[in-house]
Every structure is written in C-alpha cells, then in structure tokens.
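**Student:** Need coordinates for the following:
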Amino acid sequence: MADGTSERAAERPEPATDPELLEREMMLVDQVIGLEARIAELSAGTRLTPSEQLGVEHQIAEMRRSVEWRAGRLITLPARVLRRVWPR
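**Tutor:** As a prediction, the model looks like this:
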C-alpha cells in the first residue's frame, strides 16, 4: 500500500524560480486575498435599497393584517403574558 504523503508531495507544484512567474503568482495570491475580503464584507450584512426596504415593510404589514397572524397572536397570548409576569 502506498504512503499518502508521498502522493501529496508529488502533486505539489515546484516553487516558481522565474522572477516574472513569481511576480504573477504573488499578484494572483493578492487578488485572491482581496476577493476573500470582499466576500466577507458582502456576507457580513445585506443592505436593502430604499425601494426594497419599502417592499419588505409592505409585505410585513400585509402579513400582520392576515387572519392567520391574528389567530397565532391570540393562541400565543397566554405564553407571552406568562413570560412577562414570570421571567426566568
């Protein structure tokens, strides 16, 4: 049975010795780091445009006017009252 470490060593590319190739490799690494930072920045918080915000608020208002929402609020009323009266 072959040793897994020798297979991984064979797959690893030789380090660049040509200065132009080394510079290109460093530029690509820098680009990847920049893209990773941008992804982290974008995934940290999604911001809505003003029109999207209005649309979401409208959907929430419609949901709260629905019979299902009101029935759910009525059903959960005892639990909400108990939580206020008897906190942990």
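**Student:** C-alpha only now, for contacts and for neighbours.
**Tutor:** Will do.
**Student:** any idea which helix or strand comes after the biggest helix by length in the chain?
**Tutor:** Looking across the chain with DSSP state H, the single longest helix is helix 19-44. Downstream of helix 19-44, the next assigned helix or strand under DSSP states H and E is helix 50-65.
**Student:** neighbouring contacts of that following helix?
**Tutor:** W69, R70 (CA atoms under 8 Å, 6 or more residues apart in numbering).
**Student:** how near is G55 to A61?
**Tutor:** Computed as CA to CA, to the nearest Å, the G55 to A61 distance reads 10 Å.
**Student:** again with Q31
**Tutor:** Relative to A61, and taking CA to CA, Q31 is found at 44 Å.
**Student:** Over to R38?
**Tutor:** To A61, R38 is 34 Å away according to CA to CA.
**Student:** Check P50 too.
**Tutor:** As judged by CA to CA, P50 and A61 stand 16 Å apart.
**Student:** Before we compare anything, build this one as well:
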Amino acid sequence: MVTFNEPTAGMFIWMKVNGIDDTRKLIYEKALGQEVLLLPGSAFFPDQSKTYPYVRVSYSLCTPEQIETGMARFGKVLREELHK
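**Tutor:** Below is the predicted model of the structure:
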C-alpha cells in the first residue's frame, strides 16, 4: 500500500501511497474523520495544481502506542479507498 524509507534522523517519514494519485482528498476527507492528522505531499510542492501520491508523517510528539494506533487507522482508510 505504501513505500517509504526508514529515517535515520529527523522527525518525519515520507510515504508514497501506491494506487492513489492525489493524497489531498484521502487525508482531508477520510483520514481526518478517523482522527489521523497527516499532511498531503502536495503541501510541500510549489505547483499546487498537480497531484502527488505522497504523505508526510510527523512522529516527534507521539508515543509508540499513538503511532501504532494512527498507522492502523490510516491503513484502514487506505484499504477502504483502494478496494472501492
């Protein structure tokens, strides 16, 4: 469902969501409804008219349990979206 590289430093993970061309709708309409706050990759690109399959995950203030819960919820959102 997603591709990412494990970070060696920092507080963000960039994920490419396979099978989703534009993560804006996925995040703003689906993930937020599951209480998962992520940023679509488009927020970090200069051309806002294009679509991007990326998501930026911040984990600096989360406990391991919160990360696990959030990623499980996001995984559920992704499965539902990809199996429409």
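**Student:** what's the TM-score for these two chains?
**Tutor:** TM-score of the superposed chains, computed with TM-score structural alignment, normalised by the length of structure 2, equals 0.26; 23 aligned residues with a CA RMSD of 1.6 Å.
**Student:** Now find how far off-centre the longest helix of structure 1 is within its chain.
**Tutor:** Once both centres are worked out by CA atoms, centre = their mean, to the nearest Å, helix 19-44 of structure 1 turns out to sit 20 Å from its chain's centre.
**Student:** my guess is V17 of structure 2 contacts V2, does it?
**Tutor:** Yes - using CA atoms under 8 Å, V17 of structure 2 is in contact with V2, at 4.5 Å.
**Student:** Which one's more surrounded, these two?
**Tutor:** Neighbour tally, V17 of structure 2 and V2, criterion other CA atoms under 10 Å: the higher count belongs to V17, 18 against 15.
**Student:** Just say helix, strand or coil for E80 of structure 2.
**Tutor:** Assigned with DSSP: H, G, I helix; E, B strand; the rest coil, E80 of structure 2 falls in the helix class.
**Student:** how close does the residue nearest the centre of structure 1 sit to A37 of structure 1?
**Tutor:** The centroid of structure 1 falls nearest to S43 when counting by CA atoms, centre = their mean (4.3 Å). Per CA to CA, S43 of structure 1 is found 10 Å from A37 of structure 1.
**Student:** Next: S6 of structure 1.
**Tutor:** 34 Å.
**Student:** Out of these two, name the residue with the larger neighbour count.
**Tutor:** A37 (12 against 9).
**Student:** need the contact list for that one.
**Tutor:** Applying CA under 8 Å, 6+ apart, no residues qualify as near A37 of structure 1.
**Student:** mind checking how far it is from L74 of structure 1?
**Tutor:** According to CA to CA, A37 of structure 1 and L74 of structure 1 sit 46 Å apart.
**Student:** With A10 of structure 1 instead?
**Tutor:** Applying CA to CA, the value for A10 of structure 1 to L74 of structure 1 is 67 Å.
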